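> sharing a model that was predicted from the sequence below.
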Amino acid sequence: MNTKLLEAFRIIMQTGTVAGAAEALGRSQSAVSRMLDRLEEELQIKLFDRRKGRVLPTPEAHALIEDVERAFISLNDLGTRAKQVREGHESNLTIAVLPALGIQFVPRVMGRFSRQNPEIGVTSHVLTSQSVEQWVARHQVELGLAETPFRRSGFETWAFIDEPYVLAVHADHRLAQLDLVKIGDLRNEKLIQWTNIVAARRLLDELFQHAGVSVKSTIETSMSSAMIAMVRENLGVALIDPISAVLTRDPQVVIRRFEANVPCRIARMMPKQGYQREVVNMFLACAEQERDALLALRDW
């Protein structure tokens, strides 16, 4: 596949016009139009509707652009990697992590790691667990941290966190008076739910259905940090991962144990058939130390 044709498609999607793409590429509009025609012919997909000098992306174009963007990210990463090798920084590490760990936990790990290895750079991509799977399987990163279960192959996994979810409630909420919250205590409560892309959502739905407990779920999110902020605003209660719970430093949010054992399972992942560099093990050691130090602070 000719990358110049893909680049033309990508820039047309970004600018919205052939004229804008032509200016960005330093080519004539007719040349860009011919590139677009060639790409459609190669892919056998109609990418744009032409109407009175305008190009309107088809649904197929919208479906394709995400993969094209990822491909260009990989190419850019390759250029960065080559520069690192030229400059003697080949030990730099690239990782991908789910948001529950990427917002607060991984920066703490990076701090611990950088204090021990100031000459080694780390790039952290915060992605959904599904995207972390994909990036690790495609060798786009050397290390991933994501929620199980996984749907893909092409990587090896080891358990990193296997602890129960805990309940975050507003300090003024009636449940804050309890040390242990039972599933029946949540009957008719406003529960801030995970979106369907989070494995815990399915577990919770099955749990409440089996127990015959109805909750009010009008708010959903895929990030534990957002859940905590919503609890602070008294929008409901939320089941969050234990690492985010320990890192919660908000006096308006308290953490309580939940009687039903809803497991938070996060695994570390590395590509198969790849050379595992020592820098990966060094970073993992820091991650495990930080994990253990935080979990030791649990007061619920």
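Now that the structure is in, tell me what you want to look at. Remember, it's a predicted structure, so these values are computed and weren't measured experimentally. Residues are numbered from 1 along each chain as shown.

> going by C-alpha atoms from here, please, whenever you check contacts or count neighbours.
Will do.

> residue 89 belongs to a helix?
No - residue state for residue 89 (DSSP: H, G, I helix; E, B strand; the rest coil) corresponds to coil; a helix is not indicated.

> what residues are up against it?
For residue 89, the set of contacting residues under the criterion of Cα atoms under 8 Å, 6 or more residues apart in numbering consists of residue 120.

> the one 10 residues further on too?
For residue 99, the residues meeting the contact criterion (Cα under 8 Å, 6+ apart) are 126, 127, 128, 223, 224.

> please enumerate residues in contact with stretch 33-50?
Residues beyond stretch 33-50 that count as contacts (Cα under 8 Å, 6+ apart) turn out to be 5, 6, 8, 9, 18, 55, 56, 57, 58, 59, 60, 61.

> for the last one, helix, strand, or coil?
What that stands for is residue 61. Local secondary structure at residue 61 is given as helix here, using three-state DSSP.

> quick one: residues contacting residue 127.
Contacts of residue 127 were listed using Cα under 8 Å, 6+ apart, and they are 96, 97, 98, 99.

> so which of those belong to strands?
When DSSP state E defines the strands, the subset of these inside them is 96, 97.

> structure B:
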Amino acid sequence: MESPRLSDRQLQAFQQVMDCGTVSGAAQRMLIAQPGVTRLLKQLEHDLGFALFERRRGRLVPTPEARLFHRELVRVWSGLEELRTTARRIREREMGGLRISAMPLLGMTFLPDVLAAFTKQHGEAQAELATFRSEQVLEDVVTQRADLGFAMLGGGDERVESEAFRLESVCLLPADHPLVAQAKVSIKDLHGQPLISYEPRDPTRQALDRLIEAAAVRPQRQLQVSLALQAARLVAQGGGIAIIDPLNARGFEGQNIAIRPFEADLGDTFYLLTPREQPLSSLAKDFIEAFRAQFFAMRV
């Protein structure tokens, strides 16, 4: 037996009669004449193969079959309404998930600030921010465990799309340090100073070491850390001075710390990574634009 061919108009007429209890009331809601509603009901009964209403004492009374059918219709239409709502929210970018993998330089301070402002403008959007070393960030993007990645690696990797961002370095100083009186700090100013260093494999550490060696400068190296945040906290406690990125530095300004531009170019570049073969969602594109805007507006 063939499945009944049901039109939206037939189902609307049935729904309105069930709600109103009369053909006249349904006709008013549907903005059509009463005979039109009656015709739609008869067509629906014919297509379904069973009666929907009985007339008793001048009133329409739904049959048991009609009540069962109406219960299922309400369930289906409720699901369709949820589907329409979901489509609208996707269209208006309120829904969807965003997975971000980032190196600590960005993942600990700057990206949370961007994400906090971003989610306020994107309703119920779900976002996940994970922090890893650059090697893991690159792997996350390649395997599409992350929609976006921020890493010091990946600029020449053919498996991902990349956008380069340049970072100028700054010098963090205890607020009472003599170098605070200078407008800028140079390589030569590091001579004899207690310099907080990063791990030997860190690109910033390696670039700074090359410049220090070329300038024949000898800073005091007593403390070594893994993260810029650790270096900044040590500076705030008078543990030495540190060369760090301006993104992390700005979070410590005023906390017994002074920030001065570092005139040497350490070549600090990080990359925004996206999967090469996977189109970006609207949510991901919007986040990238928000990141760019906040990054380029950042001043130290």
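Okay, I see it. Just so it is clear, the structure is predicted and the values come from calculations on it, not from any experiment.

> TM value for the aligned chains?
Overall, the chain-to-chain superposition scores 0.65 on the TM-score scale (TM-score structural alignment, normalised by the length of structure 1); 208 aligned residues with a Cα RMSD of 1.9 Å.

> show me where the stretch 51-200 of structure 1 has helices.
Counting by DSSP state H, counting those that start in this stretch, the stretch 51-200 of structure 1 has helices at residues 59-86, 99-102, 105-116, 129-137, 199-211.

> corresponding residues in structure 2 for the second one?
Equivalent residues of helix 99-102 of structure 1 are located at 104-107 in structure 2, counting by TM-score structural alignment.

> ok, for residue 16 of structure 2, nearest residue in space, not its chain neighbours?
Distances taken as Cα to Cα, 6 or more residues apart in numbering place residue 26 nearest to residue 16 of structure 2, at 4.9 Å, with adjacent residues excluded.

> contacting residues around residue 156 of structure 2?
Taking Cα under 8 Å, 6+ apart as the definition of contact, the neighbours of residue 156 of structure 2 are residue 162.

> ok, now residue 32 of structure 1?
8, 18, 21, 22.

> the first one sits in which helix or strand?
Here residue 8 of structure 1 sits within helix 3-15, counting by DSSP states H and E.

> tell me the angle of that helix relative to helix 59-86?
Using axes from the mean of the first three to the mean of the last three Cα atoms, to 10 degrees, the interaxial angle of helix 3-15 of structure 1 with respect to helix 59-86 works out to 120 degrees.

> and helix 3-15 of structure 1, what does it pack against?
In terms of contacts (3 or more Cα pairs under 8 Å, 6 or more residues apart in numbering; DSSP states H and E), helix 3-15 of structure 1 is packed against helix 18-25, helix 29-43, helix 59-86.

> ok so, going back, ok, the contacts of residue 32 of structure 1 vs residue 156 of structure 1, which is closest?
Within these, proximity to residue 156 of structure 1 (Cα to Cα) peaks at residue 8, which comes in at 36.7 Å.

> count the neighbours of that closest one for me.
Other residues near residue 8 of structure 1 come to 21 when the count uses other Cα atoms under 10 Å.

> isn't it up against residue 21?
Yes - with contact defined as Cα atoms under 8 Å, residue 8 of structure 1 counts as touching residue 21 (6.7 Å).

> thinking again about what came up before, dump the helices of the stretch 51-200 of structure 1 to a markdown table, plus distance to residue 240 of structure 1.
Conversion of the helices of the stretch 51-200 of structure 1 to a markdown table gives the following (distance: least, Cα to Cα, whole Å):
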| stretch | distance to residue 240 of structure 1 |
| --- | --- |
| helix 59-86 | 30 |
| helix 99-102 | 9 |
| helix 105-116 | 14 |
| helix 129-137 | 16 |
| helix 199-211 | 9 |
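
> thinking again about what came up before, tell me how far the match of helix 99-102 of structure 1 lies from the chain's centre.
Averaged C-alpha coordinates place stretch 104-107 of structure 2 at 15 Å from its chain's average position (Cα atoms, centre = their mean, to the nearest Å).

> that one against structure 1, how far on average?
Taking mean Cα distance after the TM-score superposition for structure 1, the mean distance separating stretch 104-107 of structure 2 from the aligned residues in structure 1 is 1.2 Å.
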